[in-house]
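**Student:** Predicted model follows, preceded by the sequence.
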Amino acid sequence: MRNLKGRVAIVTGAASGIGRACAVALAHEGVAVLATDIDDPGAKETVDLIEKRGGKALSAHHDVTDEARWDEIMTLCETELGRPAIMVNNAGVAIGGAILEFSLADWQKQMAINMDSVFLGTRAAMRAMQESGGSIINLSSIAGLRGSAGVSAYCASKGGVRLFSKAAAVECGQLGFPIRVNSIHPGIIDTPIWQKSIARMTDTMSADQLAALSTQNGANALSADAIARGAPMGRAGQPEEIADMVVFLASDSSSYISGQELVVDGAMTA
């Protein structure tokens, strides 16, 4: 991609899955990456992968719901790597379960990790980039475009990411900040978060609820593999396929794209 070499990126949730793939893909393009996560060994493994391929990266422990920690992360990035020009707000969780049995605590946890963190990360990036410019990329989901039984809180949080990203893009433009803000909406991607979400959903629902949802999803059983096979392309996507879109949005090749929702779902929402 054009003009990425020498830039600096922060990628949250970089210990595995989409976050790791994004960090590795950006580093491959010559970007210095600060890989953050609460999973310290996983984040360090991501850095090791990057360094083995000749890239530059640093890992940091990061609870993305902690407002004070965001200030520390931005200071660390500027001190050790330079001013960030790319922010990838990827960290998230998927807490499944039927609404009738869903707890307020789980609802609030879902919102804090998926929605509050995107606000904190976007605000921190806007403060750092308002003069020098940059690209903010927020990971949403196709669950942020349409409702899906069994993952109501996840849908709500990802729908919030979608509209918050659009509002932030408009605000940056009207304030004259050279910052682009976009959201990416993956479909079914073969990652630990997807597998855990389905496992938790099946563990917390009754047999009748599971049977009803299986019918609605066109699967014989409510499992990650069965749902993926039901997608138009007949398979789950890979984290690297999302990372390719992140690299594009981080680069000057997308210089006039802001406030948009980029769907990468193998035609699931078609």
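**Tutor:** Received it, and whenever you're ready, just let me know what you need.

**Student:** use CA for all of it now, contacts and neighbours both
**Tutor:** Will do.

**Student:** Most remote residue from the middle of this protein, which is it?
**Tutor:** Within the chain, D208 marks the point farthest from the mean C-alpha position, 32.3 Å out by C-alpha atoms, centre = their mean.

**Student:** Skip ahead from the helix or strand that contains that residue and say which helix or strand is next.
**Tutor:** Using DSSP states H and E, D208 sits within helix 207-216. Remark: after helix 207-216, the chain's next helix or strand is helix 224-229, criterion DSSP H and E.

**Student:** related to what we said a few turns ago, could I get the buried residue list for the helix holding D208?
**Tutor:** By neighbour count on 16 or more other C-alpha atoms under 10 Å, the buried set for helix 207-216 is L210, L213, S214.

**Student:** hmm, who's touching it?
**Tutor:** Residues outside helix 207-216 that contact it (C-alpha atoms under 8 Å, 6 or more residues apart in numbering) are A149, G150, T202, N220, A221, L222.

**Student:** With neighbour count and distance to A228 added, can I get those residues in a markdown table?
**Tutor:** Output for those, formatted as a markdown table (neighbours: other C-alpha atoms under 10 Å; distance: C-alpha to C-alpha, whole Å):
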| residue | neighbour count | distance to A228 |
| --- | --- | --- |
| A149 | 15 | 16 |
| G150 | 23 | 16 |
| T202 | 20 | 16 |
| N220 | 12 | 12 |
| A221 | 16 | 12 |
| L222 | 21 | 10 |
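
**Student:** Second structure follows, compare the two:
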Amino acid sequence: MTDPTSGTRTALVTGAARGIGAAVAERLAADGFAVAVIDLDEAACKPVVEVVEKAGGRAIAVSMDVADEAAVKAGVERVVAELGPPTVVVNNAGVIRDNLLFKMSTQDWDTVMGVHLRGSFLVTRACQGYMTQVGWGRIVNLSSTSALGSRGQANYAAAKAGLQGFTKTLAIELGKFGVTANAIAPGFIETEMTMATAQRMGMSFETLRAQVVQEIPVARGGVPEDIAHTVSFFVSEGAGYVSGQVLYVAGGPKD
């Protein structure tokens, strides 16, 4: 059964004001989706909306703190009213609060867990009913190669590993309703977040990139469009038999 609402489905992308999220929003719009560009700062989302509209697509900017239950409820209701029921959800919103374990504050732990895990839970829970009603949906959660362990990122690594378990459980629970759930685990992607990581490590971004690329089989760093292309596959009609998977997009094999 396919979504009967119309020829245009609605996709909701969190953390979409910049970086991976912006690239995903623009790609999904190019694929024909109406896109809700979600981030904390609505004004920061507007340049992405403008890119989509200039290309002939449809998008709106929505302010939402994904860790706030009331804000998620209100934001999703606005998306439904202005674009239609979201049957594609990309949980991309993320923050880092890196530090070695003995220096990591409880607030640093809670903030990262709140955005990545609680946020993905709240947004997915708010949207899944629209998917099950029409018998079609796609959920994509952004994990990370850090889920395999990453020095100075106990909070981030644990959250990203948790998203993989969350994804597999969604696939089991929602599959009979025509809804798939998959996770993407990016490796080194050139974004503001990786620039912040370089700063934390006390080196320039160019130095960090050069060091990392030496270990990447395809001999380059990733860019947000690499992840956007992968999302495009997971939400396509052709990927309807792919669910509960974690795809490492890292320029080489990961265990």
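**Tutor:** The structure has been received and is ready for your questions. Small disclaimer: the values here were computed from a predicted structure and weren't measured.

**Student:** for the second structure, what spans make up the strands?
**Tutor:** Per DSSP state E, the second structure carries strands over the ranges 10-13, 34-39, 59-63, 86-91, 137-142, 179-186, 246-249.

**Student:** what's the matching range in the first structure for the fifth one?
**Tutor:** Right, the one you point to is strand 137-142 of the second structure. Under TM-score structural alignment, strand 137-142 of the second structure corresponds to residues 134-139 of the first structure.

**Student:** Likewise for the last one?
**Tutor:** Taken onto the first structure by TM-score structural alignment, strand 246-249 of the second structure occupies residues 261-264 there.

**Student:** got the contact list for that stretch?
**Tutor:** S141, I142, R162, N182, S183, I184, H185, P186, G187, E241, I242.

**Student:** Show me the helices in the first structure, by range?
**Tutor:** 17-28, 40-52, 67-80, 104-111, 117-129, 152-175, 192-204, 207-216, 224-229, 239-250 (DSSP state H).

**Student:** Residue range in the second structure corresponding to the fourth one, please.
**Tutor:** Aligning helix 104-111 of the first structure against the second structure (TM-score structural alignment) gives residues 106-113.

**Student:** Give me the residue at the spatial middle of the second structure.
**Tutor:** Closest to where the C-alpha atoms of the second structure average out (C-alpha atoms, centre = their mean) is N92, at 2.0 Å.

**Student:** Aligned against the first structure, show me the partner of that one.
**Tutor:** Under the alignment by TM-score structural alignment, N92 of the second structure pairs with N90 in the first structure.

**Student:** tell me the contacts of its match?
**Tutor:** V11, T12, G13, A14, I18, G19, N138, L139.

**Student:** rerun at 6 Å
**Tutor:** Counting by C-alpha atoms under 6 Å, 6 or more residues apart in numbering, N90 of the first structure touches T12, G13, L139.

**Student:** Go ahead and confirm R235 of the first structure touches R229.
**Tutor:** Yes. Between R235 of the first structure and R229 there is a contact at 5.2 Å, judged by C-alpha atoms under 6 Å.

**Student:** V88 of the first structure: how many residues sit nearby?
**Tutor:** Residues near V88 of the first structure, counting by other C-alpha atoms under 10 Å, number 27.

**Student:** re the thing from before, what span of the second structure is the helix holding D208 of the first structure aligned with?
**Tutor:** Going by TM-score structural alignment: helix 207-216 of the first structure matches no residues.

**Student:** from the chain's centre, how far out does that helix sit?
**Tutor:** 28 Å (C-alpha atoms, centre = their mean, to the nearest Å).

**Student:** same deal with stretch 12-23 of the second structure?
**Tutor:** 7 Å.

**Student:** Thanks again, I'm all set now.
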